[in-house]
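Undergrad: Okay, predicted coordinates and the sequence, questions at the end:
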Amino acid sequence: GGGGGGGFQNSNLGGGLNTIDFSQRQLVPFEKDFYIEHPDVTARPDAEAHAWRASKQIVVVGDGVPKPCLTFEEASMPEYVLGEVIKCGFDKPTPIQSQGWPMALKGKNMVGISATGSGKTLAFLLPAMIHINAQVS
């Protein structure tokens, strides 16, 4: 373990990019909150959500942290996303997906640390697709 820290120490990656003065630009506002809490998640007592997190060794810090979604249906993602996941044979979200999807769909910041093979890639990729598809082209 430990990772190598990347290989860009001696690189000039991005060195030729122009600096942008964002104070002089009118940026197009964009939506960041796509999360629609499923009624089953809303009805789930906070104590049950806390107990589930503890059983999965999930620690959350901050205000407005959404409860985890324990099934794909509770994730309230569009059919074009969930249909593909279900076709791949997955039966339920992994713990990092259960907590990460609501966070990412709400546009919240998150640091997710989890073992290799735990589903981290789908934990951020599926919400990212939803965010990207919703933006003005």
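TA: Done, it's in. Keep in mind that this is a model prediction, so the values were computed, not measured. Numbers count the residues shown, from 1 in each chain.

Undergrad: okay, CA-based contacts and neighbour counts for the rest of this
TA: Will do.

Undergrad: center of this protein - which residue?
TA: The centroid of the chain falls nearest to residue 104 when counting by Cα atoms, centre = their mean (3.2 Å).

Undergrad: Touching, it and residue 125? I think so.
TA: No: counting by Cα atoms under 8 Å, residue 104 sits too far from residue 125 to count as a contact (9.6 Å).

Undergrad: sorry, back to before: from residue 89, how far off is the residue nearest to the centre of the chain?
TA: Distance of residue 104 to residue 89, computed by Cα to Cα, to the nearest Å: 23 Å.

Undergrad: another one to put next to it:
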Amino acid sequence: WSEKKSSEMTKRDWKIFREDMKIYLRGGRVPIPCRTWAESPLPVELLKAINEVGYIRPTPIQMQAIPVAMEQRDLIGVAETGSGKTAAYMLPMLTYVNALPALDNITAEDGPYGIVMAPTRELALQIEEEGHKFSKIQAIRS
């Protein structure tokens, strides 16, 4: 599977890939994972930001969660601390927010466009820090 183009992958190839990456899922019509950032459904400007931040390859949670989130589908993702869960939902959310009209004096009541809730202040600060890596480049504020 590592040398095939995404379009050449069979269902069996994707099954082996997911097993190798320890990606386990339930549910129907689950989109295929992205093995590289270039295969992801993220917009070019965000891919540039990902490159500038130094993310080389998506982690397994990002490989599967980003395509699911980009289809605006529900997802429960379970992965270890430091595995990239925050970016797995933050990148699709920033993509969605960036596609909306900017909030101004007239549209201020339409916002916020995105909200992330966290159980602790410490985690909220970590999430904000991660979001700032990408939102600065896209002129989105928290």
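TA: Received it, and whenever you're ready, just let me know what you need. Everything numeric here is computed off the predicted structure, so don't read it as measured data.

Undergrad: about what we covered before: and the aligned residue in structure 2 for the residue nearest to the centre of structure 1, how close does it get to residue 34 of structure 2?
TA: Under the alignment (TM-score structural alignment), residue 104 of structure 1 maps onto residue 69 of structure 2. Distance of residue 69 of structure 2 to residue 34 of structure 2, given as Cα to Cα: 12 Å.

Undergrad: Can you get me a residue count around residue 91 of structure 2?
TA: Using other Cα atoms under 10 Å, residue 91 of structure 2 is surrounded by 24 other residues.

Undergrad: what's it in contact with, if anything?
TA: Neighbouring residues of residue 91 of structure 2 by Cα atoms under 8 Å, 6 or more residues apart in numbering: 42, 46, 66, 134.

Undergrad: Whichever residue in structure 1 pairs up with it and residue 72 of structure 1: what is the separation?
TA: Aligning on TM-score structural alignment places residue 91 of structure 2 opposite residue 126 in structure 1. Taking Cα to Cα as the criterion, residue 126 of structure 1 is separated from residue 72 of structure 1 by 12 Å.

Undergrad: circling back to that earlier point, wait, what's in contact with the match of residue 104 of structure 1?
TA: By Cα under 8 Å, 6+ apart, the neighbours of residue 69 of structure 2 are 75, 89, 92.
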